[in-house]
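>>> Structural data only, the sequence is not supplied:
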């Protein structure tokens, strides 16, 4: 193929060098590890590999790009936004345990925002990430505003997101986004909305959101090992109205979503072709041969 693929493992992170995506994971069961192999195959098929500069290939790990420093909040900076504004390429903003009332805007390249952990660092507000790249957000509880990503490859991992009046996480026009190990619940609309975006949605808990759990719209990500239950409408909704949607669904659990007219997995529009295996779900509709995804109790092709 003429491409070189190198897999590097740093603590808690797998980097696929010379490919446009990387996937974060911590401890996994054997089932999940096998699914990771599926991801590699899927990513090669969906996105292909290409030669990149060493700098650009190390996506989502700002610390490996040039001189770095850690900006502490509180401490050197009174607010999180002040620290974000002062950060240079490759820096981390480290936010101590506490409650912060801010609405954050991030437009940095190769930048990390890191809290002390779920329930420890609590942001009462929202995060907007625009026209950025190589950005990571981890270890926060985000309450009341959600997280919106546009035109930015990002890694969103290990966060709790709830109480947004709209989607918990909304990713649009992103060529390489990784959402993993997040707890996303009780938002005013969707738990996760992936619109015209590519990447990985892996090992998230998406529960009790007002409308759909995970919406994949005009996108073809890998959707892996998620728990999608108790959402007000459909569990995993695949939509292809404007562009093609062909996500890979692997070992997800989608059950007890919506009412009698709702489904755990459903396809809308004429441009959908999901594939996958090993999923656990009860009701499926309009997604080609639903039985190939797992063993539903009921299905309507």
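That came through, no problem. Owing to the predicted nature of the structure, the values given are computational and were not obtained by experimental measurement.

>>> Please count neighbours and contacts with C-alpha atoms only from this point.
Noted.

>>> Span of stretch 294-301 from start to end?
With CA to CA, to the nearest Å as the measure, stretch 294-301 spans 14 Å from end to end.

>>> Just the residues contacting that stretch, thanks.
277-291 (CA atoms under 8 Å, 6 or more residues apart in numbering).

>>> List buried residues within those.
277-288, 290-291 (16 or more other CA atoms under 10 Å).

>>> So which of the residues you listed sit within strands?
If you go by DSSP state E, the buried ones among the contacts of stretch 294-301 have 277, 280-281, 283-285 in strands.

>>> which one of those sits closest to residue 208?
Of all these, residue 281 has the smallest distance to residue 208: 16.2 Å, by CA to CA.

>>> Below is an additional structure, to be compared with the one above:
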């Protein structure tokens, strides 16, 4: 918990924010400035906007689903503590027109053939939606920054079929599945997606089933996040598809006290006390993280856990090094599977199962 408090103080300083926001890249080219006042429709402003425009949303509570199909569009709230997006009383026309956007707070909708580029969503809260708070599909260089995603039925902030995403400096709390979720695709089978250097950085994740889930993706960095009070801190998930999930960096995160109990579902057995779980992935580096106080009795409980995927694919050629692991149970490093080429070196830890890796 001390690590979490230090992280929060750091990102609260101007220097800390500058470092986090720099990861989000340069601002899009200047366009028209549009303002939405309390009581007006954000969707109406989106529909009227062109590429490069910025929509500034004044303080207030807005009850609508939003759908963005315009490239290089910025939607910027007056602050996450001032602008709140909640579900409407009835489905919006946008939700009725596109099932992919139903029950989603902000739906950023492109395709893999025609990616939607450069969309930015900043400084607002998205809460209470049945599926996602914010969902991007078929996007390129989509940025979500300074957002709160609380109490959504499945995911706080998610992307699929998307590349070069930047999910930076957000807070995701009490979402039914993951606070942050990146995947090749949700509803189809296939090999891992090359995200072309996507970044998940500086986010605070608490009260979710899992803080961060990476499912069947490659070439991605998860850095300087704080995951605490979830059932699991981070899941890095692969399977038998080719290319395999992996070539990922999980570094400098604080993953502490993830001891909530989440009952079994259609995909997973019950989850409790899981820190960083690797399952069926390759060539992933887990380094310089603080992983502490993650305890439970599930098959995935422990600090850093190697878990054979549910279709029998082992972890191979992964590196776990220079982490500080303490008071995780049943072990700081647990569940070594039959994969080859895995390396565990330079960690500060006390207990491993099997023994000999601390």
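On my side now, so go ahead. Since this is a predicted model, take the numbers as computed values, not measurements.

>>> and the two most separated of the buried ones among the contacts of stretch 294-301 of the first structure?
So, these by CA to CA: farthest apart are 278 and 286, at 18.6 Å.

>>> ok, now which ones touch residue 126 of the second structure?
Residue 126 of the second structure sits in contact with 84-86, 105, 133-134, 147-150, where contact means CA under 8 Å, 6+ apart.

>>> of all those, which two lie farthest apart?
The two members of the contacts of residue 126 of the second structure with the most space between them (CA to CA) are 86 and 147, at 13.8 Å.

>>> The two: who's more crowded?
residue 147 (28 against 20; other CA atoms under 10 Å).

>>> Alignment lookup: that one to the first structure.
With TM-score structural alignment as the criterion, residue 147 of the second structure lines up with residue 159 in the first structure.

>>> What separation do you get for its match and residue 115 of the first structure?
Residue 159 of the first structure is 9 Å from residue 115 of the first structure, by CA to CA.

>>> Identify the contacts common to these two.
Common neighbours of residue 159 of the first structure and residue 115 (CA under 8 Å, 6+ apart) are 138-140.

>>> most neighbours, which of these?
residue 140 (26 neighbours).

>>> Please identify the nearest residue in space to the counterpart of it in the second structure, excluding sequence neighbours.
With TM-score structural alignment as the matching criterion, the partner of residue 140 of the first structure in the second structure is residue 124. For residue 124 of the second structure, ignoring the flanking residues on the chain, the nearest one in space by CA to CA, 6 or more residues apart in numbering is residue 80 at 3.7 Å.

>>> Surely the one you found is in a strand?
No: assigned with DSSP: H, G, I helix; E, B strand; the rest coil, residue 80 of the second structure falls outside any strand and is coil.

>>> What separation do you get for it and residue 28 of the second structure?
Counting by CA to CA - residue 80 of the second structure and residue 28 of the second structure are separated by 21 Å.

>>> neighbour count winner among those two?
residue 80 (21 against 17).

>>> Show me what residue 52 of the second structure aligns to in the first structure.
For residue 52 of the second structure, the residue aligned by TM-score structural alignment is residue 90.

>>> Next, name the residue at the spatial heart of the first structure.
residue 179 (1.8 Å; CA atoms, centre = their mean).

>>> hang on, isn't it packed against residue 155?
Yes: counting by CA atoms under 8 Å, residue 179 of the first structure touches residue 155, with 6.1 Å between them.

>>> List the residues that contact residue 59 of the second structure.
Neighbours of residue 59 of the second structure in contact, by CA under 8 Å, 6+ apart: 37-38, 77-79, 82-83.

>>> Need the buried ones from these selected in PyMOL.
Here is the PyMOL command that selects the buried residues among the contacts of residue 59 of the second structure (16+ other CA under 10 Å):
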select buried, resi 77+78+79+83
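
>>> Now for residue 165 of the first structure, how many residues are close by?
Neighbour tally, residue 165 of the first structure, other CA under 10 Å: 15.

>>> typo on my end, residue 119 of the first structure
Neighbours of residue 119 of the first structure under the rule other CA under 10 Å: 17.

>>> any idea how far residue 7 of the first structure lies from residue 182 of the first structure?
Counting by CA to CA, the gap from residue 7 of the first structure to residue 182 of the first structure is 24 Å.

>>> So between these two, which is more surrounded?
residue 182 (24 against 12).

>>> Which residue in the second structure aligns with that one?
Using TM-score structural alignment, residue 182 of the first structure lines up with residue 170 in the second structure.

>>> In contact with that match, which residues?
Applying CA under 8 Å, 6+ apart to residue 170 of the second structure gives the contacts 144-149, 202-204.

>>> Tell me which other helices or strands the longest helix anywhere in the first structure touches.
As assigned by DSSP state H, the longest helix anywhere in the first structure is helix 30-46. Contact here means 3 or more CA pairs under 8 Å, 6 or more residues apart in numbering; DSSP states H and E; on that basis helix 30-46 of the first structure packs against strand 222-224.

>>> which residues are contacting the strand it packs on?
35, 39, 42-43, 199-203, 247-252.

>>> Just flag the most distant two among the residues you listed.
So, the contacts of strand 222-224 of the first structure by CA to CA: farthest apart are 43 and 252, at 17.8 Å.

>>> thinking again about what came up before, quick one: the match of residue 147 of the second structure and residue 149 of the first structure, what's the gap?
From residue 159 of the first structure to residue 149 of the first structure the distance is 15 Å (CA to CA).

>>> Same question for residue 111 of the first structure.
Counting by CA to CA, the gap from residue 111 of the first structure to residue 149 of the first structure is 14 Å.

>>> And those two? Which one has more around it.
residue 111 (28 against 23).

>>> OK, contacts around the more buried one?
62, 87-92, 133-136.

>>> Ok, residue 146 of the first structure next?
Counting by CA under 8 Å, 6+ apart, residue 146 of the first structure touches 125-127, 161-164, 166-169.

>>> Now the strand or helix carrying residue 175 of the first structure on the second structure. Mean distance?
Per DSSP states H and E: residue 175 of the first structure is located in strand 169-180. Strand 169-180 of the first structure, aligned to the second structure and superposed, deviates on average by 0.7 Å (mean CA distance after the TM-score superposition for the first structure).
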